[in-house]
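A.B. asks: Sequence and predicted structure are below.
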Amino acid sequence: MDIVPASIHDLYLARGREAFSHVWTTPAFNLRALPFDCARAAFRSAHKVDAAAMIFELARVELGWTNQTLAEYAASILAAAIAEGYRGALFLQGDHFQISASLPLEQEKAAVENLIAEALAAGFYNIDVDTSTLVDLSKPMVMEQQTVNATLSAELAAHVRKLQPQGVTVSIGGEIGEVGGHVSTVEELRAYMSQFIERFASNQPGLSKVSIHTGTAHGGIPLPDGSMAKVNIDFDTLKNLGQIARDEYGMGGAVQHGASTLPPEHFNQFVTHGAIEVHLATAFMSTFYKNIPVEMKNEMFAWLDEHLAAERKPDMTNEQFHHNTQMHALAPFKESAWNLPTDVKDQLSAAWEAQFDMLFERLGCAGTRQIVEQVIHPVKIQPKLEDYLNHQQSSMQVAGLAG
């Protein structure tokens, strides 16, 4: 059917060389709830404006939150593409393949290596290696702060290159600072990249992008009434570090995380400031909660009240608590969500489609199909049944990881 899992690597490097007059920011969608239905809405929206520069991703921690394997998520997205008549390269991404700083390092490294193998078998040819949890700000020198991060990043990137299918150059992303921490600096980027290049020591392609922190937080910051706090994004940092990533290291640019709860007017700024990619998750999940029957939502929130009580801080309102923990109710109510009545799903899908319409328009994605087809020539990799039978999900129990 010519729906082919592909790597976005060559497109990003071409963007870094300014090979196109068209400028856009690629949206990366984390679809936690009803990914089949949500992806269908995305493909319908993309068809309206002839967009193809888009990524469907899932983070390591989200596998447990949503009770999905990577193979299941890939099946949901591919099935949605079939249902909506989408054709061409399809970009599946492992987001935040992250090392937990609270668990033994070798154990965590092995878990992420296993997850990389699992992802590649399922057609995820875009992988974000995230060892930014190991940045040590207690060290006096920035170079020392980034050493463990760069070293582990290089080792995991080499693991990706070792396992990637013949003919595929997986797009690999690195990360220099945890989302929610301090705003990233030029010195940190250069310290990370210089050590990454030294330790990667390979004649194979390195990173296609690098994630930085610009002042956002995953999931946003809920106020007592449930509305979201205004976030001051350092767009100048996004622009400057992205330019250095392109000019000095041949990458596509810098990646923005934690953006889905921002006001719509912010999204044009990602394009004008040169963001190569923006990650979007929470807003789609919030739309799910807003459109399901109130009885089901109350049941899910009651489950959170009972099972996540330890997460509630004394000064939290119900709105803040439920916003911060709502991802944990998706797995236990996965079957209930799947079995929602058709009219409810139709309403939900329409709301999601409106979100995708806004994002594709404001991120400049209209008309990107022609560019993608010009640059990306995906290799058709025949899946192996044994890959799906032999791999066990390696990352359901994680602590302190980003989504």
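C.D. replies: On my side now, so go ahead.
A.B. asks: going forward, measure contacts and count neighbours with C-alpha atoms only.
C.D. replies: Noted.
A.B. asks: Break down the stretch 51-200 of the chain into its helices, ranges please.
C.D. replies: Assigned by DSSP state H, counting those that start in this stretch, the stretch 51-200 of the chain shows helices spanning 60-66, 70-83, 105-121, 142-145, 147-163, 186-200.
A.B. asks: need the longest helix for this protein.
C.D. replies: When the chain is parsed with DSSP state H, its longest helix is helix 342-362.
A.B. asks: quick one, what contacts the spatially most central residue of the chain?
C.D. replies: Nearest to the geometric centre of the chain sits residue 95, at 4.1 Å (C-alpha atoms, centre = their mean). By C-alpha atoms under 8 Å, 6 or more residues apart in numbering, the contact list for residue 95 reads 57-60, 127-129, 403.
A.B. asks: try it again with 6 Å
C.D. replies: Residue 95 makes contact with 57-59, 128, according to C-alpha atoms under 6 Å, 6 or more residues apart in numbering.
A.B. asks: Please apply the same query to residue 228.
C.D. replies: 221-222.
A.B. asks: How much space separates it from residue 260?
C.D. replies: Look at residue 228 and residue 260: by C-alpha to C-alpha, to the nearest Å, they are 11 Å apart.
A.B. asks: one step back: now the very next helix or strand once past the longest helix of the chain: buried residues?
C.D. replies: As assigned by DSSP states H and E, the chain's next helix or strand after helix 342-362 is helix 368-375. Neighbour-count burial for helix 368-375 flags 368-369, 372 (criterion: 16 or more other C-alpha atoms under 10 Å).
A.B. asks: contacts for the helix or strand that helix 368-375 is followed by?
C.D. replies: Toward the C-terminus, helix 368-375 is succeeded by helix 385-390 as the next helix or strand (DSSP H and E). With contact meaning C-alpha under 6 Å, 6+ apart, helix 385-390 is reached by no other residue.
A.B. asks: Okay, one more to line up with it:
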Amino acid sequence: EAIEAGFYNIDIDPSTLVDYSKESLLEQQKENYLNTARMTDFIRSLEPEGITVSIGAEIGHIGGKNSTPDEAEAFMEGYKNTLSEMGKDNLTGISKISVQTGTAHGGVPLPDGSIAEVKLDFNVLDSIGKLVKGKYGLSGTVQHGASTLPDELFDKFPENNCSEIHLATGFQNIMYDLAPEELKDKIYSFIKENFASEWKEGKTEQQFLYSTRKKGLGPFKKEWWYLDKDIKEKILNALEDKFQFLFSKLNVFDTREYTDKFIKLVKVPYKAGGTPKEVEDVRNLKLEEGAD
């Protein structure tokens, strides 16, 4: 369904299967690279003609210990060997690799609802980025959980072999910061009623709501969509300002020539019947904390 809907950038994340109790790095990463290879093959089998989905892997669980070049190399060697054993030597592999640098998905909310300062290790991005670019032909590393980092850090990502950065929580925060109190109260009541089981012991209400309020976007899509024009314009203007800032810091401006050179436009016809007739209740679906 995702590929049929036009999602051609997919991150595979079996990194929670990494077993640090194993002796060697290759053994630690085994379930990770095995499942990444299998999913790579599966995704390639679903691609529309002329489309190459950009696939990302992950070597360290976001929020866990920082990743190392040796772990990246162990993963890549295991991944390549697995594809070879599957008879898929010529299969287009992953294009990027997510690493843990000290961040957490969506940031770490403090008891008062503010976000903890993050100590991000750019050396992780740089050293692993150099390795995977030079030895395996990847685009570089991927940074998760960067939305809540200080503004002055963002120009460091292009300098340190980071080819992708995940920022969704920052955009979500702008929406909630500027949303009417009435709508926020309605959403927060819904979250407390339907996701109370995710309110972990020792967490304040502010921490709980910050970590789960992404689940208030879908069920209240209509309310968000039909906000008063002046409120919606404030949100859209704030988002545009943020995009302008990020595009500048991340060196996105003036790159059209490269996309024109390397990316071929492929028009894929709409495939009817992809949307299920019955609406699925996803309120009990367990998602990872935060959003990025």
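C.D. replies: Done, it's in. Please read all numbers here as calculations on a predicted model, not as lab measurements.
A.B. asks: What's the TM-score once they're superposed?
C.D. replies: Superposed pair, TM-score by TM-score structural alignment, normalised by the length of the second structure: 0.91. Supporting alignment: 285 aligned residues with a C-alpha RMSD of 2.1 Å.
A.B. asks: hang on, the earlier thing: export the contacts of residue 95 of the first structure as TSV, with columns for distance to residue 288 of the first structure and neighbour count.
C.D. replies: Formatted as TSV, these follow (distance: C-alpha to C-alpha, whole Å; neighbours: other C-alpha atoms under 10 Å):
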residue	distance to residue 288 of the first structure	neighbour count
57	18	29
58	17	27
59	19	22
128	26	26
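A.B. asks: Just name the closest of those to residue 70 of the first structure, please.
C.D. replies: residue 58 (7.7 Å; C-alpha to C-alpha).
A.B. asks: Now do the strand ranked longest in the first structure against helix 368-375, angle only.
C.D. replies: Criterion DSSP state E: the longest strand present in the first structure is strand 88-98. Comparing the axes of strand 88-98 of the first structure and helix 368-375 via axes from the mean of the first three to the mean of the last three C-alpha atoms, to 10 degrees yields an angle of 90 degrees.
A.B. asks: Kindly name the residues of the second structure that line up with strand 88-98 of the first structure.
C.D. replies: No residues of the second structure are matched to strand 88-98 of the first structure when aligned by TM-score structural alignment.
A.B. asks: same deal with stretch 156-170 of the first structure?
C.D. replies: Mapped onto the second structure using TM-score structural alignment, stretch 156-170 of the first structure spans residues 39-53.
A.B. asks: Contacts for the matching stretch, please.
C.D. replies: Applying C-alpha under 6 Å, 6+ apart, the set of residues contacting stretch 39-53 of the second structure is 8-9.
A.B. asks: do stretch 244-260 of the first structure as well
C.D. replies: Taking C-alpha under 6 Å, 6+ apart as the rule, stretch 244-260 of the first structure contacts 12-13, 15-16, 208-211, 216-218, 242, 275-283.
A.B. asks: Sort out for me which of the residues you listed are in helices.
C.D. replies: 12-13, 15-16, 242, 282-283.
A.B. asks: who wins for most neighbours among these?
C.D. replies: residue 242 (27 neighbours; other C-alpha atoms under 10 Å).
A.B. asks: What is the equivalent residue in the second structure for that residue?
C.D. replies: Alignment note (TM-score structural alignment): residue 242 of the first structure maps to residue 129 of the second structure.
A.B. asks: Quick check, that match in contact with residue 161.
C.D. replies: Yes. Here residue 129 of the second structure reaches residue 161: they are 4.9 Å apart, a contact under C-alpha atoms under 6 Å.
A.B. asks: check contacts around the match of residue 242 of the first structure.
C.D. replies: By C-alpha under 6 Å, 6+ apart, residue 129 of the second structure lies in contact with 140-141, 161.
A.B. asks: Strands - which of these land there?
C.D. replies: Reading strands off the contacts of residue 129 of the second structure with DSSP E, I get residue 141.
A.B. asks: quick check, nearest of the contacts of residue 129 of the second structure to residue 224 of the second structure?
C.D. replies: For the contacts of residue 129 of the second structure, with residue 224 of the second structure as the reference and C-alpha to C-alpha as the criterion, the closest is residue 141, at 33.9 Å.
A.B. asks: quick one: the closest one and residue 182 of the second structure, what's the gap?
C.D. replies: 41 Å.
A.B. asks: So the two - more neighbours on which side?
C.D. replies: Each of residue 141 of the second structure and residue 182 has its neighbours counted (other C-alpha under 10 Å); residue 141 has more, 32 against 8.
A.B. asks: What's that one aligned with over in the first structure?
C.D. replies: With TM-score structural alignment as the criterion, residue 141 of the second structure pairs with residue 254.
A.B. asks: out of everything not next to it in sequence, what's closest to that match?
C.D. replies: Once flanking residues are discounted, residue 254 of the first structure sits nearest to residue 242: 4.4 Å by C-alpha to C-alpha, 6 or more residues apart in numbering.
A.B. asks: ok, back up a step: okay, the buried residues of helix 368-375 of the first structure in CSV with distance to residue 385 of the first structure next?
C.D. replies: Output for these, formatted as CSV (distance: C-alpha to C-alpha, whole Å):
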residue, distance to residue 385 of the first structure
368, 34
369, 31
372, 30
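A.B. asks: Just the closest of those to residue 115 of the first structure, please.
C.D. replies: Among those, and counting by C-alpha to C-alpha, the member closest to residue 115 of the first structure is residue 372, at 27.5 Å.
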